[in-house]
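# For reference, the sequence and a predicted model appear below.
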Amino acid sequence: MFIVNLTYKSKLDQIDQFLNAHIEFLNEQYELGNFLASGRKIPRTGGIILSNVASKSELEAIIEKDPFKQNNLANYEVTEFVPSKTCEELEFLNENR
């Protein structure tokens, strides 16, 4: 499992110009089953994506398709982790199930 931490490096008016394209990218990844959750940070300095793809290299290739990445609007930090404890609703993520 991966946490993708996006940090904007452009002003929000530039981010907003590509927001609809970014949302289309997210929608496509949800349809493909690659993303589990996503949303903006508060304050609005970027966003977070939770992904369950098989490998970091696969996720990095997916990120390259993000309009925010393609237009150099955000930095991306990818953290891999192995869920070992979850609430009941997220038990499907637990490696010990």
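Looks like it arrived, so ask away.
# When you work out contacts or count neighbours from here on, use the C-alpha atoms and nothing else.
Will do.
# now the strands for this protein?
2-8, 35-40, 46-51, 74-80 (DSSP state E).
# Can you say which of those is nearest to Glu60?
With respect to Glu60, and counting by Cα to Cα, the nearest of the strands of the chain is strand 74-80 at 8.4 Å.
# Using CSV, lay out the strands of the chain together with mean neighbour count and distance to Ala21.
Shown next, in CSV, are the strands of the chain (neighbours: other Cα atoms under 10 Å; distance: least, Cα to Cα, whole Å):
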stretch, mean neighbour count, distance to Ala21
strand 2-8, 20, 16
strand 35-40, 15, 15
strand 46-51, 19, 15
strand 74-80, 16, 14
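# In addition, the following structure is provided for comparison:
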Amino acid sequence: MFVLELSYTAPLEAVDAALEAHVAWLDEQYAAGTFLASGRKNPRDGGVILAVADDRARIEEIAAGDPFVTAGVCAYRVTEFVATKTAPGLERYRETPG
């Protein structure tokens, strides 16, 4: 499982100009089963996405396609972790440490 932390690198006006395309991209990732949760940070200086994929390279490829990235308004920090405990609705994503 992965935590993707977005940090805005441009003024909010520039972020907002790319927001519609970013939301459409999010919708595609939810439909593909990659994203589990997402939202803005408070204060609004970026966002957070909880995601699943086979490996880090795939997550980095997906993040590189974010319209926020291609517009140059955000940078990603990707953290991989082993989800050994989850809420019941996420139990299929639980992993055994290896």
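It's in. Keep in mind the model is a prediction, meaning the values are calculated, not measured.
# before we move on, the earlier item: would a markdown table of the strands of the first structure with distance to Leu93 of the first structure be doable?
Below are those laid out as a markdown table (distance: least, Cα to Cα, whole Å):
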| stretch | distance to Leu93 of the first structure |
| --- | --- |
| strand 2-8 | 11 |
| strand 35-40 | 10 |
| strand 46-51 | 11 |
| strand 74-80 | 13 |
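# do you know which of the ones you listed lies nearest Leu26 of the first structure?
Within the strands of the first structure, the stretch nearest Leu26 of the first structure is strand 35-40; the backing value is 7.8 Å (Cα to Cα).
# okay, the angle between the closest one and strand 46-51?
Counting by axes from the mean of the first three to the mean of the last three Cα atoms, to 10 degrees, strand 35-40 of the first structure points 170 degrees away from the direction of strand 46-51.
# And strand 35-40 of the first structure, what does it pack against?
The contact analysis (3 or more Cα pairs under 8 Å, 6 or more residues apart in numbering; DSSP states H and E) places strand 35-40 of the first structure against helix 19-31, strand 46-51.
# out of the strands of the first structure, which comes closest to Glu24 of the first structure?
With Cα to Cα, the closest approach to Glu24 of the first structure among the strands of the first structure belongs to strand 35-40: 12.9 Å.
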